[in-house]
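Colleague: Structure, please.
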Amino acid sequence: MYEHLLLAYDYPVLGAFWTVMWVFLWVMWLFLLFRVVTDVFRDHSLGGWAKAGWLVFLILIPFLGALVYVIARGREMGRRENERAQQQLEAVHSYFRQTAAEAGGTSEAEQLTRLSELKARGDISETEFARAKEKILH
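Modeller: Here you go, the predicted structure:
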């Protein structure tokens, strides 16, 4: 009758530790595998057949395939990830600058006044003035 209450005592602490450790390692393995697969698709220097070959290698022998990929292309993988992060950061900064400029409250008249001052000082040419004026007015 009370045997079901003793189940927690039948599972030792070291067993719980190893279970948590294996679950953690399994999750880390999945992260690595998905990261390698996304890097294969993201790499523009690889051709279609090379990408297909890496994917077949990763599907047929996943542990060895991921290990070989990280050893062979790990440094480039990190470089590509850094470049992608820099591009995303630059896109966010560009969006913030654009949004701040639009919300800055400068009217078309103020922008045209500044533009004509630049033209009068000789900082921009007539063609640059005309292009900028068209951009402001449209």
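Colleague: When you work out contacts or count neighbours from here on, use the C-alpha atoms and nothing else.
Modeller: OK.
Colleague: helices or strands up against the helix or strand encompassing residue 20?
Modeller: Under the criterion DSSP states H and E, the helix or strand holding residue 20 is helix 13-42. For helix 13-42, the contact count by 3 or more C-alpha pairs under 8 Å, 6 or more residues apart in numbering; DSSP states H and E identifies helix 48-60, helix 62-103 as packing neighbours.
Colleague: among those helices, which is nearest residue 18?
Modeller: helix 62-103 (20.7 Å; C-alpha to C-alpha).
Colleague: In the helix or strand following that closest one, which residues are buried?
Modeller: The helix or strand immediately downstream of helix 62-103 is helix 108-121, counting by DSSP H and E. With burial defined by 16 or more other C-alpha atoms under 10 Å, the residues of helix 108-121 counted as buried are 112, 115.
Colleague: same for helix 108-121, what does it pack against?
Modeller: In this structure, helix 108-121 makes packing contacts with helix 126-137, judged by 3+ C-alpha pairs under 8 Å, 6+ apart.
Colleague: another one to check against the first:
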Amino acid sequence: MDSYLNLAYDYPVLGAFWTIMWIFLWVMWIFLLFRVIVDIFRDDSMNGWAKTGWLVFTIVLPFLGVFVYVIARGKGMGRREQEHTRARLEETDRYIRETVGATGPVSEADQLAKLSEVRARGDISDEEFRRAKEKVLH
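Modeller: Sure thing, here's the model as predicted:
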């Protein structure tokens, strides 16, 4: 029984902290690498050769390539991300408007006509019709 038993308390708290910090930084760098690659493809101001050059640079020398790209084109990255988000939001809003089929608020006359149809079918009583009509008119 001369063998040494390695227990969890033999790993110091500071060592655990440094391990967690390095894992966190590594994951953040991976996210930054993918953001740079997406931005390279998203940028319409660069031609194909420039995109190829930046992509090769970030793949062959990843740390240096990512940091040089962020320094050289970092402002544009934020602007392009905002434009992309704004375009997707406008596209979503347009799709919702097309799906709903309404371009503006429904007029009181349209609401009263629909209420009359519902009452004529017998789906609501006269009292419910009166309350809904008051709500529409006020």
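Colleague: TM value for the aligned chains?
Modeller: For these two chains in superposition, a TM-score of 0.68 is obtained (TM-score structural alignment, normalised by the length of the first structure); 103 aligned residues with a C-alpha RMSD of 2.1 Å.
Colleague: thinking again about what came up before, turn the helices and strands packed on helix 13-42 of the first structure into CSV, including distance to residue 4 of the first structure.
Modeller: Supplementary listing: those in CSV, determined by distance: least, C-alpha to C-alpha, whole Å:
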stretch, distance to residue 4 of the first structure
helix 48-60, 42
helix 62-103, 39
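Colleague: Buried deepest among these, which one?
Modeller: helix 48-60 (a mean of 15; mean count of other C-alpha atoms under 10 Å).
Colleague: List of residues touching it?
Modeller: 37, 40-41, 64-66 (C-alpha atoms under 8 Å, 6 or more residues apart in numbering).
Colleague: Report the two of those residues separated the most.
Modeller: Pairwise across these, and taking C-alpha to C-alpha, the largest span is found between 41 and 64, at 18.8 Å.
Colleague: what about stretch 22-37 of the second structure, how far off from the first structure?
Modeller: Once the two structures are superposed, the average separation between stretch 22-37 of the second structure and the matching residues of the first structure is 0.3 Å (mean C-alpha distance after the TM-score superposition for the first structure).
Colleague: Just the buried residues of that stretch, please?
Modeller: Taking 16+ other C-alpha under 10 Å as the basis for neighbour counts, the residues of stretch 22-37 of the second structure that come out buried are 33, 36-37.
Colleague: Relative to residue 76 of the second structure, which of these is nearest.
Modeller: Minimum separation from residue 76 of the second structure among these (C-alpha to C-alpha) is found for residue 36, which lies at 11.1 Å.
Colleague: Contacts only, for the nearest residue to the closest one once chain neighbours are set aside.
Modeller: Sequence neighbours aside, residue 66 is the residue nearest to residue 36 of the second structure in space, at 6.7 Å (criterion: C-alpha to C-alpha, 6 or more residues apart in numbering). Residue 66 of the second structure makes contact with 32-33, 36, 58, according to C-alpha under 8 Å, 6+ apart.
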